[in-house]
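J.: Dropping the sequence and predicted coords here.
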Amino acid sequence: MDFEVWAPRAGAVALHVEDGDGAVTALERDPVRPGWWRAEAPAADGTRYGFALDGGPVRPDPRAPRLPDGPGGTGAVVDHELFDWRHPWYGRPLPGAVLYELHIGTFTPEGTFGAAARRLGHLADLGITHVELMPVCPFPGTHGWGYDGVAPWAVHEPYGGPDGLKRFVDAAHGHGLGVVLDVVHNHLGPSGNHLPEFGPYFTERHHTPWGAAVNLDAPGSDEVRAYLTGSALAWLRDYRADGLRLDAVHALRDDRARHFLAELSAAVDALAARTGRPLFLIAESDVNDPRTTTPRAAGGHGVHAQWNDDLHHALHTALTGEHQGYYADFAEDPLHALAKTLTGGFFHDGGWSSFRERSHGAPLDPRTTPAHRLLAYAQTHDQIGNRALGDRLAAGLSPGLLACAAALVLTSPYTPMLFMGEEWGARTPWQYFTDHPDPELAEAVRRGRRREFASHGWAEEDIPDPQDPATRGRSCLDWSEPERDPHTRLLAWHRELIALRRALPEPAAGPGLGGTRVSHDRAGRWLCVARGALRTVVNLSAGREARVPAEAPHARVLAAWGDCGAPGADGVVRLPPESAAVLAVP
């Protein structure tokens, strides 16, 4: 078997194969590729191995596809050809999709790929098209969010390792579900990261919230870019994932003429052409830059879609009345902010942001921006888990307001996404939890979390301890909830809305950003979204009936939460407090 590694600063590299004999083989410099070393040695699936640089300790291969003992341990060979894929799969494209964000470690109490796979029938019955898995690369300990992973080519062993992920993907495909993997290219975790020993994977030219930036534009960056692109393609090729969610792309600091995102999207498009499967990238971005999703031919980065936090913030503020932090920008007139995001995508499109104390963002072109390139959601792992108590919307809102949120998201012009348990109004929190074996790092994380929220007025003793196993336990879904009201009713409502979205062309694949009109009343707290022949009307008022001029005389009620009658000749819809309806205009 060929072994190779990029170690441009090393004077000697040795391969250690743990095959009983403890064989050590000196690698030779690659005569064609500067900085690369290679050797041949007997190995098979499961063989453990590592590299020693200049007589130092044995380290895992940066491209190891498996770390049986977790970060810091030796790697293991994975022969991807040995896996028996049972379900033929030709892919599911992003347009028309309904995504479901899922964390393997808390989707079930067991916290494994196998246990999660046994719940996939629930998602298929709900009408979901793609499961979006939070990061599955190895991280310290057993339980965590996964954003402190250190091996972008490997799979977290406690979840089930590489074969466990493949069985999950195969099972999802058997249910007709695509799989999107959340990958982190902007930083690595603080524990078990040995990449700097091998080469200039990081640079002091730029700094991010996690320290030195990943090296995308300094000397040696060609290989670092190839390392990340190769990892991304491996998930799509070897694990048959359908797409990738790219974490915090605004932290990918890159001053080169061709941005890393454009290079990555070109490689993904080329793989899609070779495999005949639709493959896509979804970015998380904090900069509201239209170039992120603009096609490369038009001067953009060519990413296929991006999360739209502006819509979330506007919706959250309208539902809860919260105005702290970044919600302050949306709190002056939440319904206006919501209307703007439903029609133009970004709320921050070049105007002033009081939170940032500067102008922010740029407008999307409504003529050339397909609506499916923006993701719409009322809740995500970030927007729940980064709260002090990890409380979901259901902890403070009535079932009626949760139904209104679902109606706006699931009939929006954008690609909708739910966070696990949202479909039944789960009341289990989703809190920040870690499992760092290093006691000093564990204490630093604990103190940092409590200090952060103490500065916002929280008592330190009220902040959940990330290292306490009970914090993760509280965050696991309670699968008995859907069996009782109001959860049963909310689950049925979500099923109804998703089925409606799939049955009618307007909500699923209607006109782009220029094809939606929104009317609203700040005092009455009602809002009407018009898309073609569809009207989605919501009344967010807690104690007042709304008379909504929906311009829909004799419209047919397709779905309703609350006692909503069909409008008469005047086109006015009468909505009880905290209710919603979707109508079709003749």
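T.: Arrived safely.
J.: From here on, just use CA atoms for contacts and neighbour counts.
T.: Fine.
J.: the strands in the stretch 351-500 of the chain, which residues?
T.: 352-353, 358-359, 374-376, 415-419 (DSSP state E, counting those that start in this stretch).
J.: The longest one: which residues count as buried?
T.: Of the residues in strand 415-419, those with enough neighbours to count as buried (16 or more other Cα atoms under 10 Å) are 415, 416, 417, 418, 419.
J.: that older thread, switch the strands of the stretch 351-500 of the chain over to CSV; also include distance to residue 313.
T.: Below are the strands of the stretch 351-500 of the chain laid out as CSV (distance: least, Cα to Cα, whole Å):
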stretch, distance to residue 313
strand 352-353, 13
strand 358-359, 17
strand 374-376, 11
strand 415-419, 15
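J.: Relative to residue 108, which of the ones you listed is closest?
T.: Nearest to residue 108 among those is strand 415-419; the distance by Cα to Cα comes to 14.0 Å.
J.: For residue 133, see how far away residue 100 is.
T.: Residue 100 sits 8 Å away from residue 133, going by Cα to Cα, to the nearest Å.
J.: More neighbours: which of the two?
T.: Set side by side, residue 100 and residue 133 show more neighbours around residue 100, with 24 against 18, by other Cα atoms under 10 Å.
J.: List the residues that contact that one.
T.: By Cα atoms under 8 Å, 6 or more residues apart in numbering, the contact set of residue 100 is 128, 130, 131, 132, 417, 418, 419, 420.
J.: Below is structure B, check it against A:
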Amino acid sequence: MTTFSVWAPSVSPVRLWLSGDILDMERGDDGWWRLDVPSAGPGTDYAYVLPSFERPLPDPRSRWQPQGVHEASRVYDQSAFPWTDQAWTGRQLPGAILYELHIGTFTPAGTFDAAIERLDHLVSLGVDMVELLPVNSFNGTYNWGYDGVAWFAPHEAYGGPDALKRFVDAAHARGLGVLLDVVYNHFGPSGAYAPSFGPYLHVAASNPWGAAINLDGPQSDEVREYIIDNALMWLGDYHVDGLRLDAVHAFVDRNAITLLEQLAVEVSSLSAHVGRPLTLIAESDLNDARLITPREAGGYGLQAQWDDDVHHALHTLLTGERQGYYGDFGSLSCLATVLEGAFYHADTWSSFRQRRHGRPVNRSLIPGHRFVAYLQDHDQIGNRAAGDRLSALISPGLLKVGATLLLTSPFTPMLFMGEEWAASTPWQFFTSHPEPSLAAAVRDGRRREFGEHGWDTADVPDPQDPATFERSKLDWEEPDKAGHAEILDLYRRLIALRKSRADLSDPWLSKVEVWHGDRYVVMRRGSCAVAANLSASPQTVSLREAPRSVLLATSDGVALQRDRITLPAETAAVVAYR
């Protein structure tokens, strides 16, 4: 027997469309409409009939949308998949290397099954956890995933629900954890039918992507349960090891107990039940470590948050770019500040925002592994006009310096797919909206936005052009080619070194010491130090103590002289004092 149920507190009547038949449903006092149908097993198509719509609507909690987000839902049996990961004990975030990828562009086929074939590459690289950009259903065949509308249903073009489970199962078999990017701050612009059933949207608040989700208004308790149930579904039914929560600074939530706190409590309970670590990572623009402060210390209790300040400090030093939000970054003192304290803006003036921003991090309380740091990510590449990667902007020498500073930092390093071999393929903003008016609005809006920020709009590719999507796919022949293989080798050696030296994975910020001079920086990590020369000329740099050996260098010609090291141009080296 299948029980069909849908929350529609202010709609009457609600009827069930079941393979062409229309059946009456019964409303409960809680605003839920229910009907038991003995004959409706897995594979049955269904939808709901509302008085104000000419055609049936898909289930807001649909687990399977095989014909797209506008069509009928299909009954899916979550318990039928033959899992083989019963011995999987999970992956903890401390000490981990993350790898962000987009299923649609990670391989030529752009499916979960095709991505499985490349997991061994990640294992050989030294990755511990794979972070997938959003995979829930959106309208169209391909986009970044942040236009999701059927939050409970894996996107059919990627392979649907069983294929996602095959991917997770295969990752676990190789010792890889899986994180999933989820978007709870807005619905996408096409196919979002949940608000037709109930008050899912905030009546008075919006964000850059549309109407905000109703987290604190009338009947918001059920909306919050909708989100929490979705999160627990990915972690429980799909065996996912953690979630990256998109743009939590866009949440409008004035409840004393916020959704983030409520979610952290529920996930910790599930973690205790399944016997493996479950990780919540926030993307936040607030520079407020209360998100990742333990609940016992008065924080929200999330495990980590993305740290854009680390990216900005590295990117501006390596490229010389200073436009927009990069304006306050670019100095060696700025890099030293973030390496020692995670945030640059920590109750300090932000010229971009024209106000003070952020809160200082308690370096003795908050370990560095709770900050996810990166040289590149989907936003920082894809939201450039041409989607050009760092490898297209700087020399191979500086690229190696940046990788060394990232992978020896006290934070949790995250790589963006293809970064490890300096992929030449761009990663551009792409969409496939079927509606001509929406497609035109996205295209024109993106060009207008870049034009307002001084970019040449001729450099902005058409998001709707299929070639934009195709250009963004990785070229898997590159890793073995000259100019790419040596970068891949360096990434492998850096990750192996980080995992072999306890001081390089030690997360305590209070133990990090940084000094710098004219285009050089030195970061002391216990018994190790990382020296980086960012200039176009050789430099001799003080290490303040005589090291025993050079563990790794990004180029030949590095020389030790007592407590000093000579670095060729655009070179970094890791030394051991003992």
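T.: Sure thing, it's come through. What you see is a predicted model; the values in this text were computed from it and never measured.
J.: thinking again about what came up before, out of the strands of the stretch 351-500 of structure 1, which gets nearest to residue 86 of structure 1?
T.: strand 415-419 (27.8 Å).
J.: okay, and that closest one goes to which residues in structure 2?
T.: The alignment of strand 415-419 of structure 1 onto structure 2 (TM-score structural alignment) covers residues 412-416.
J.: what's around residue 319 of structure 1, how many residues?
T.: Neighbours around residue 319 of structure 1, by other Cα under 10 Å: 22.
J.: Confirm that it sits in a helix.
T.: Yes. Under DSSP: H, G, I helix; E, B strand; the rest coil, residue 319 of structure 1 falls within a helix.
J.: That one touches residue 399, doesn't it?
T.: No. The criterion here is Cα atoms under 8 Å, and residue 319 of structure 1 misses it with residue 399 at 11.8 Å.
J.: Pick the one among the contacts of residue 100 of structure 1 closest to residue 25 of structure 1.
T.: Comparing those against residue 25 of structure 1 with Cα to Cα places residue 132 closest, at 41.0 Å.
J.: Find the helix or strand that that closest one is a member of.
T.: strand 130-133 (DSSP states H and E).
J.: after that strand comes which helix or strand?
T.: Next along from strand 130-133 of structure 1, by DSSP H and E: helix 161-174.
J.: before we move on, back to that, wait, which of the strands of the stretch 351-500 of structure 1 is closest to residue 283 of structure 1?
T.: Comparing the strands of the stretch 351-500 of structure 1 against residue 283 of structure 1 with Cα to Cα, the closest turns out to be strand 374-376 (9.6 Å).
J.: ok, back up a step: have a look at how far, on average, the strand holding residue 132 of structure 1 is from structure 2.
T.: Overlaying structure 2 shows strand 130-133 of structure 1 at a mean distance of 0.3 Å from the equivalent residues (mean Cα distance after the TM-score superposition for structure 1).
J.: Give me the packing partners of that strand, helices and strands only.
T.: strand 99-102, strand 178-183 (3 or more Cα pairs under 8 Å, 6 or more residues apart in numbering; DSSP states H and E).
J.: For the first one, list every residue counted as buried.
T.: Within strand 99-102 of structure 1, the residues that qualify as buried by neighbour count (16+ other Cα under 10 Å) are 99, 100, 101, 102.
J.: same question, stretch 451-463 of structure 1
T.: Within stretch 451-463 of structure 1, judged by 16+ other Cα under 10 Å, the buried ones are 453, 454, 460, 463.
J.: go on, stretch 209-229 of structure 1?
T.: 213-218, 220-221, 223-225, 227-229.
J.: hang on, the earlier thing: same list (the buried residues of strand 99-102 of structure 1) but as TSV, adding distance to residue 527 of structure 1.
T.: Converted to TSV, the buried residues of strand 99-102 of structure 1 look like this (distance: Cα to Cα, whole Å):
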residue	distance to residue 527 of structure 1
99	25
100	26
101	27
102	30
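J.: Residue 376 of structure 1: which of those is nearest?
T.: Nearest to residue 376 of structure 1 among the buried residues of strand 99-102 of structure 1, with distances taken as Cα to Cα, is residue 99, at 9.8 Å.
J.: Start from the N-terminal end of the stretch 1-150 of structure 1 and give the strands.
T.: Under DSSP E, counting those that start in this stretch, the stretch 1-150 of structure 1 gives strands at 2-6, 13-18, 23-26, 28-29, 36-40, 48-53, 58-59, 75-76, 99-102, 130-133.
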